[in-house]
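A.B. asks: pasting the sequence and the predicted coordinates here, then a few questions.
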Amino acid sequence: MSETVAVVDYGMGNLHSAGKALEKVASGQRIVVTGDPDQVRHADRVVFPGVGAIRDCIRVITETGLDRAILDVIDARKPLLGVCVGMQALLDHSEENDGVDCLGVFNGRVAHFGEQYGETGNRLKVPHMGWNEVRQMHPHPMWAGIADNSRFYFVHSYCAVDVPEENISGMCHYGRDFAAAVIKKNVFAVQFHPEKSADAGLQLLENFLRWQP
């Protein structure tokens, strides 16, 4: 029987592109976009994406029981990939929306880029939107076939900081250094959008479908 890969759908954002990108690199796996906690819980692999405000994300997944399903997947040592707000929701706390407690899978917090200035002396544009380099902090199967300092596509106003060094798999710089990829056992999460990141992003998704943590 082929593996099932669940893309968590909690009603925030069009997940069509994420599902299609996974289908493009899948090798026999069945890709299911679902908001059913039981389908998420029983999938072989799970992608937890997200766009929009963290308060709404945490509220909806809590009300629907998807939060518990995601934590059950992690406890069962199944591979889970967090993307963008999905990554932020896995940290301890976000300062967005006057402060929101998150799932606490990773130590660290989510902070606004703030009134910062870049190397040119010009005020940073927020959101951080577009292509930026990601520095790989150590070898990992999720980086297989992806050159160090490859460029990925970002869209975000908040970023992960104060993450323990051992959990940081990729770093990015936009006015400040921030964790662009975090790792903990069977969980890998990224701030950028792999489905919008051309060949490097597709390679990351393909690596996820092959990853055996």
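C.D. replies: Structure received.
A.B. asks: okay, CA-based contacts and neighbour counts for the rest of this
C.D. replies: OK.
A.B. asks: mind giving me the packing neighbours of the longest helix seen in the chain?
C.D. replies: The longest helix of the chain (DSSP state H) is helix 198-210. Here helix 198-210 touches helix 16-25, strand 150-156, going by 3 or more C-alpha pairs under 8 Å, 6 or more residues apart in numbering; DSSP states H and E.
A.B. asks: list the helices and strands the last one packs on?
C.D. replies: Spelled out, it's strand 150-156. Secondary-structure packing of strand 150-156 (3+ C-alpha pairs under 8 Å, 6+ apart): strand 128-136, helix 198-210.
A.B. asks: in addition, the following structure is provided for comparison:
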Amino acid sequence: MTGLVACDPGTLSLGEGVPAPRSSVPHVAVSTSAYWVREPLALVGIQRDLGREDEQILGLVNDTTLKGDNFLLMLAGSQGGADLPAFQLKSFVERVGGAPSPFSRVSDSDLRSGSDALGTYFWLEYRSGAQTNCVLAIRRLGLGSRILPARAKSLDVMLRNCVLGPIELALAPILADRIGSSVGGNPSGPRLMSPLAGPTL
């Protein structure tokens, strides 16, 4: 397990393999009751207000020896509504600071796809040896399926997860049974999520 996320929440966004900061706005640590999803593998959470969207990053357990940290990065946007624009893969990766290690490039042609109760999700695979498997997974959630963070009308999600086990285990944090509900709910009122169209360049 990497020690970075366990010892200093403020360094999570600067950790090796985690996308670089996109602005000078600092992250602040958040309690588990403020996490936007129910994630049992989360070791620490940080968050910041970027104006038109809020960003929350959860540092996840990593039992592999690969360089970099496992994380779930979420962008809660205040723009949009029932008809969100098509998800732009290239612009999303740029928004979050680029593809994390060990993924050097991301394109639509490389993506695999699956679906669950919340709709479609997409991922890349990286395999190291017989047991270590990594995914870089993304999905967009909009109005229609569950409570969103306050002010949000969409939730864009990126998962970097390397595990000692199958790809299905690596994908677990971005699937509906984990990401389909929040820890504490939303006291400001219901804002729901729904699946959206797939990534386009």
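C.D. replies: Nice, thanks for sending it over. The model shown is predicted, which means the values in this text are computed figures rather than measured ones.
A.B. asks: got a TM-score for the pair?
C.D. replies: Laid over one another, the chains give 0.31 as their TM-score (TM-score structural alignment, normalised by the length of the second structure), with 102 aligned residues with a C-alpha RMSD of 5.5 Å.
A.B. asks: and the longest helix of the first structure, which residues are buried?
C.D. replies: Neighbour-count burial for helix 198-210 of the first structure flags Ala200, Gly201, Leu202, Gln203, Leu204, Leu205, Glu206, Asn207, Phe208, Leu209 (criterion: 16 or more other C-alpha atoms under 10 Å).
A.B. asks: now tabulate those in TSV and tack on distance to Arg109 of the first structure.
C.D. replies: Converted to TSV, those look like this (distance: C-alpha to C-alpha, whole Å):
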residue	distance to Arg109 of the first structure
Ala200	27
Gly201	25
Leu202	28
Gln203	28
Leu204	24
Leu205	25
Glu206	28
Asn207	27
Phe208	25
Leu209	28
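A.B. asks: from those residues, pick the one nearest Asp75 of the first structure.
C.D. replies: Phe208 (17.8 Å; C-alpha to C-alpha).
A.B. asks: picking that back up, what's the most distant pair in the buried residues of helix 198-210 of the first structure?
C.D. replies: The span of the buried residues of helix 198-210 of the first structure, defined through C-alpha to C-alpha, is set by Ala200 and Leu209 at 14.5 Å.
A.B. asks: circling back to that earlier point, quick one: closest of the helices and strands packed on helix 198-210 of the first structure to Leu80 of the first structure.
C.D. replies: Nearest to Leu80 of the first structure, of all these, is helix 16-25, at 13.6 Å by C-alpha to C-alpha.
A.B. asks: helices and strands around the closest one, which ones?
C.D. replies: Partner elements for helix 16-25 of the first structure (3+ C-alpha pairs under 8 Å, 6+ apart): strand 30-34, helix 198-210.
A.B. asks: one more time with 10 Å
C.D. replies: Counting contacts by 3 or more C-alpha pairs under 10 Å, 6 or more residues apart in numbering; DSSP states H and E, helix 16-25 of the first structure packs against strand 4-8, strand 30-34, strand 45-48, helix 198-210.
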